[in-house]
Every structure is written in C-alpha cells, then in structure tokens.
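In: coordinates only, sequence not included:
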C-alpha cells in the first residue's frame, strides 16, 4: 500500500514538474534533446531500410539500365525478367523452400529442447560435477576437431543425403547454452524450485511446469538465433547433400550465382557461353535471389522482437 502511495506521489510530482516546465517532455528530456533523438533514430532507421529498398528496386530493373545508369531506388526501366529467369525451374525453388522450412522448424524446436535440457542442470548449484560439464561446454567454443573429423563423423553415421545432415550439426551451440544457463541462474528463484520439490514435483515436472513458462524471453531469443542459423546455412548442404531434391534454398541460390559467374568468367567456350550468358541478367538476378531468400525470415522477427532484448539482458546482470 505504501509503495503504491509513493509511486502515485512520484508520478504526481513529475506531472507538476512538467506543468511548471513545459519544455520538459514525458521522458524527462528537454524538447530539443527529444527532437534530436527522434531525428537520430529516424536517420538510423532510414539507413537500415534504404539498402533493402534498393535491392528490391534493382531486382525489378532492366539489366541494361543497371549497366548504363547504375543502381537507382526508382527503376529507369521496369522489368520482371530476373524473376522470370529465376523461376524457369520453379519446381526446384519450391522444393528447396520446403526443405529449408522443414529443416528450420525441426531444427529450431529440437535445438530449444536440447539446449534447455542441458542449460537447466548446469544452472543448478546442487548438480554434481556441474563445473566440469560447464567447462566442457565452454571448451568446445575455443577448440574443435576440424573439418575432416567433423565430416567423417556424420558420413560414417550414414547421414549423407538426408535432412538430418542439415539439422543435427547445429542442434546445440555452446554460446546458446551459456546464455540460457545464465538466464536460468539469475532469473529462476531457487526457493521456487525448492517449494515445488516440497509439494512432490519431480525434476521433469519442475522443468516443464515452472521453468519453461518463465523462460519465454530467452527461448524466443535463442529460437531467433537458431532460426537464422538454419535458414541461412548453405555450407552444410554443400558438404553432405548431392541429391537435388534435398538441396536447401540458400545452397540453391549459391549454386545459381556460381553458375552465372562461371559462364561470365571466360573459362567456357565462347560459342557455348556466348548464347547462354547473353540472356542472363547478372545483377538483377543476384538481387532477385536475395529477395527470394530473405522473404519468410522477415516475417519471423516481428513476432520475436519484443522478447529479443529482454532475453539477452534479463539474466546478464545479477539483481
């Protein structure tokens, strides 16, 4: 009750100060400082939005206009030829879209489950050998076996040309485990866990019924990290996938760009490359592929953005 009265009194005092000094805004800054901050953030927003708009504009521009006038936010000559060229093999693009979406969904959900199941025990001070296991997680951030052992392990497991080859390598990231462990340590009260134990709850029930509902911010943050990692990954496909039916969208885009560059490199017979490369809108296709590749991921971030900063900072400093 006293706290409520004090907060009400404080709010009333701030309101009186604003009335006494009209030049002070509701956030405590002067109107000049507030206007400068608004202008600064507007410029920063424009700096972020402008490149995206430029990429979109170039993808809808005629290739010859790009060569003649360069990149322009308003196309000199509108053209859909880059998208028509890109979607000549529409079935392959849709198939790769399906592969990327399936890998991203399965991988992100599996990663959140395994990461939290590892991070929660590491956050418990009563867990035996807790520090040894935590050091093992941290050690993998500094050292790895290298590319050849990494490939041999998954190859010997028979994961070549399977979706699991695209999912398993990124399931548990040490950095994500450390972030989640810090969140659990500094945010989940020990007394809450002890009270649940007194009421007869087991470890899995505590984890599922208490810890997980309280960990939405860090789950959304790690989920966004993993979604971006899975969606943008093309290297794993290049190593383990040779079946075109299982090629991810990002690797398909990479192969398309590589083929265009190869045709224009002068290493192909002029009679063959001349007819093939003459019809390829190089710059506009590159931009069209960027738009096709980032499409779905753009719609994911707004739903997770409100949890993003909180998930990184709530457990970062002990209260």
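Out: Arrived safely, thanks for sending. From a predicted model like this one, the values you see are computed outputs, not experimental measurements.
In: when you work out contacts or count neighbours from here on, use the C-alpha atoms and nothing else.
Out: Noted.
In: okay, buried residues for stretch 138-154 please.
Out: residue 154 (16 or more other C-alpha atoms under 10 Å).
In: before we move on, what about stretch 194-210?
Out: Neighbour counts over stretch 194-210 (16+ other C-alpha under 10 Å) mark 196, 206, 207 as buried.
In: then this one, side by side with the first:
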C-alpha cells in the first residue's frame, strides 16, 4: 500500500513539474505542426486523384472539387488509347531506375570509402576533386558531346543511366558517414586477420552502412524516376523514352491543341478526337507517373532519417 502511495506521489510531482509541462507542451506543438504539414501534403494529392476521376464538363463548369459532380473514367480511357507505349515506357523507367540506383550506390560508396580513410594519402585531393564538380561544370554542349560522340550513348538506355550515376554531394555525405560511424578498430582487426580491401569493403563496411546507402538509394531512385530531360536530349525515337518524358510530350500536345483551335478542328474533321478531357487527363497523367514511386519510400523509411542525419554531422 505504501509503495502504491509513493508511486502516485512521484507521478503527481512529475506531472506538476514545470519542466515536464513545458516538455509535454513542446511535444504536443511539434506533433500538431507535423499533422497539419502532412495534411497540407496529402490534401492536394487527394484533390488531384478526385479531379482525374471527374467529368471534364463539370470541371470546366464548376472547377476542381474534392468530390466530383459526375464520376468519369474518360481521362484514363484517353490514356488507354496509347496503352502499349505507356507500358513500354513504364518498363524503360523501371529498368533505368533499378539499374541506375544500384550502380549509383556502389560507385558512390566505392569513391567515398577510400577518401574517408585517414591512411589514404590522396584523400584530400580526391575530396576536393569531387567538391569542385559541385561548383563548376563544363556546360551543356561539352556535356552533350561527351555522351554522344565520346561514349556513343545516343538512343541507348545508357544515356538515361550514366549521366546521373555519380553525385558529388552524396559522395561527401557517404564519406562523412564512413568517417563517423565505421570504427577504425574493426577495419584494422579485419586486416590483421588477413582480409583484403575489397573483402573489408563488401563484407564489413557495406553491411554497417545500410542507413546512408538507403538514403542515397531513395534520392537516386527519385532522381531517375522523375527524369525526363535525358530522354529529351539523348533519345530521338519512341523506343527508349521514359514514362515521365512520354507524359511530358502528351501534356505538351494537349496544351497545343487546347490553345490552337485550327489544329483541333483539323483533327476533328479528319476523324480524330475533338472533345478530349484536357484538364482531367493532366491529373490522370500525374497519377500514372507517381504511382510506383510512392510505393518505394516504405522500403527505405526505417533507414532514411538515421542515414541523412548521421551522414551530415560534419564535413
């Protein structure tokens, strides 16, 4: 009985402590802030989904609404007319994203690991070399000529993978993670036991670096999936274009027809589609484009915050 009374007294004192009250208030305020912030991120996406399932006439008449006046699948039927090309471009984007992210993680880690070791004599030079590329570039024309004339990547999947495979920023973040997280004693013990540098890297360093590798993978995945510029610059046909560039072309065509009544009338007189769902199809294209990438985040979530913060403690 005395123990219960003592426990109750302790809880009462803790609850009445001004510091505890301040901490609870701060925690509650932070939670409310992030709930509001999350809603501000989710609500536009919800509106986008609802508009994509709306009737075009109701959108023109009453504007965007969270609950459509008339549900319609016209936008998705419009996209379905070119379903073969959409699925092919989806496949291209998936291949480029998976291959590019995997290669990018390995190459970034292979560059970051040597410059993170204090016994590497040229560490400062190669660190500066990576940092220098963040400040200066050769320009668009030399960049294009290198990939087209030197590497001969025009109209290939390599043109969609190689230009983004290396990131100086993520090299520096990964290097800092290696410096602050990987114990040097573990590496020295492995060397004493006869392990070579490649074995140490792949069997010790890489498994201990999952947080930063997952963070790099997430951002590289987003970068590869959302890219449309490389398809615009390097791909001339329809065979190797990404789904984002396909959506960009379709939206540009819709915008042209919406602003050019002569061209729209000519298409209609030739038996084409006159009253296409211009507003709703734009929203449907966004849904088609972002669908798979939303599913990727949960796989990286548990490593994301730790990798981003620990890898950026000091430069």
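Out: On my side now, so go ahead. Please read these numbers as outputs of a predicted model, since none were measured by experiment.
In: TM-score for this pair?
Out: The TM-score (TM-score structural alignment, normalised by the length of structure 2) is 0.90; 305 aligned residues with a C-alpha RMSD of 2.3 Å.
In: on that earlier part again, now, among the buried residues of stretch 194-210 of structure 1, which is nearest to residue 31 of structure 1?
Out: Of all those, residue 31 of structure 1 sits closest to residue 207, with 48.4 Å by C-alpha to C-alpha.
In: counterpart of that closest one over in structure 2?
Out: Matched across to structure 2, residue 207 of structure 1 falls on residue 201, judged by TM-score structural alignment.
In: let me have the buried residues of stretch 194-210 of structure 1 in a markdown table, extended by distance to residue 116 of structure 1.
Out: Below are the buried residues of stretch 194-210 of structure 1 laid out as a markdown table (distance: C-alpha to C-alpha, whole Å):
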| residue | distance to residue 116 of structure 1 |
| --- | --- |
| 196 | 19 |
| 206 | 13 |
| 207 | 9 |
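In: just checking, which of these belong to helices?
Out: Among these, the residues falling in helices (DSSP state H) are 196, 206.
In: what strand or helix carries the residue mapped onto residue 134 of structure 2 from structure 1?
Out: Matched by TM-score structural alignment, residue 134 of structure 2 corresponds to residue 141 in structure 1. If you go by DSSP states H and E, residue 141 of structure 1 is part of helix 130-142.
In: mean shift between that helix and structure 2?
Out: Taken against structure 2, helix 130-142 of structure 1 registers an average deviation of 0.8 Å after superposition, with mean C-alpha distance after the TM-score superposition for structure 1.
In: centre of the chain to that helix, how far?
Out: 25 Å (C-alpha atoms, centre = their mean, to the nearest Å).
In: what does that helix rub up against?
Out: 121, 122, 124, 174, 175, 177 (C-alpha atoms under 8 Å, 6 or more residues apart in numbering).
In: re earlier: show me what contacts the match of residue 207 of structure 1?
Out: residue 113.
In: redo that, cut-off 10 Å
Out: Residues in contact with residue 201 of structure 2, defined by C-alpha atoms under 10 Å, 6 or more residues apart in numbering, are 109, 110, 113, 114, 187, 195, 207, 208.
In: count the neighbours of the residue opposite residue 155 of structure 1 in structure 2 once aligned for me.
Out: Under the alignment (TM-score structural alignment), residue 155 of structure 1 pairs with residue 148 of structure 2. When neighbours are defined as other C-alpha atoms under 10 Å, residue 148 of structure 2 has 15 of them.
In: give the contact list for the closest residue to residue 148 of structure 2 other than its chain neighbours.
Out: Nearest non-adjacent residue to residue 148 of structure 2, counting by C-alpha to C-alpha, 6 or more residues apart in numbering: residue 154, 5.3 Å away. Shown in contact with residue 154 of structure 2 (C-alpha under 10 Å, 6+ apart): 144, 147, 148, 160, 231, 233, 234, 235, 236.
In: let's see it at 7 Å
Out: Going by C-alpha atoms under 7 Å, 6 or more residues apart in numbering, residue 154 of structure 2 touches 148, 234, 235.
In: just give me the closest of the residues you listed to residue 16 of structure 2.
Out: When the contacts of residue 154 of structure 2 are compared against residue 16 of structure 2 (criterion: C-alpha to C-alpha), the nearest one is residue 234, at 66.8 Å.
In: map the closest one across to structure 1 for me.
Out: So, by TM-score structural alignment, residue 234 of structure 2 is matched to residue 240.
In: so residue 279 of structure 1 belongs to a strand, correct?
Out: No - with DSSP: H, G, I helix; E, B strand; the rest coil as the criterion, residue 279 of structure 1 is coil rather than part of a strand.
In: what lines up against residue 168 of structure 2 once you look at structure 1?
Out: In structure 1, residue 168 of structure 2 lands on residue 174 (TM-score structural alignment).
In: who touches its match in this structure?
Out: By C-alpha under 7 Å, 6+ apart, the contact set of residue 174 of structure 1 is 137, 138, 141.
In: which one of the contacts of residue 201 of structure 2 has the most neighbours?
Out: Ranking those using other C-alpha under 10 Å puts residue 109 first, with 24 neighbours.
In: in contact with it, which residues?
Out: Shown in contact with residue 109 of structure 2 (C-alpha under 7 Å, 6+ apart): residue 174.
In: tell me which element the counterpart of it in structure 1 is part of?
Out: Matched by TM-score structural alignment, residue 109 of structure 2 corresponds to residue 116 in structure 1. According to DSSP H and E, residue 116 of structure 1 maps onto helix 90-123.
In: mean deviation, that helix versus structure 2?
Out: Averaged out, helix 90-123 of structure 1 is 0.4 Å away (mean C-alpha distance after the TM-score superposition for structure 1).
In: which bit of structure 2 covers the helix or strand containing residue 302 of structure 1?
Out: Element membership of residue 302 of structure 1 [criterion: DSSP H and E] is helix 282-313. Aligning helix 282-313 of structure 1 against structure 2 (TM-score structural alignment) gives residues 278-309.
In: could you do stretch 223-230 of structure 1 as well?
Out: Taking TM-score structural alignment, stretch 223-230 of structure 1 hits residues 217-224 over in structure 2.
In: mind checking how far that stretch is from the chain centre?
Out: 4 Å.
In: having no further points to raise, I will conclude here.
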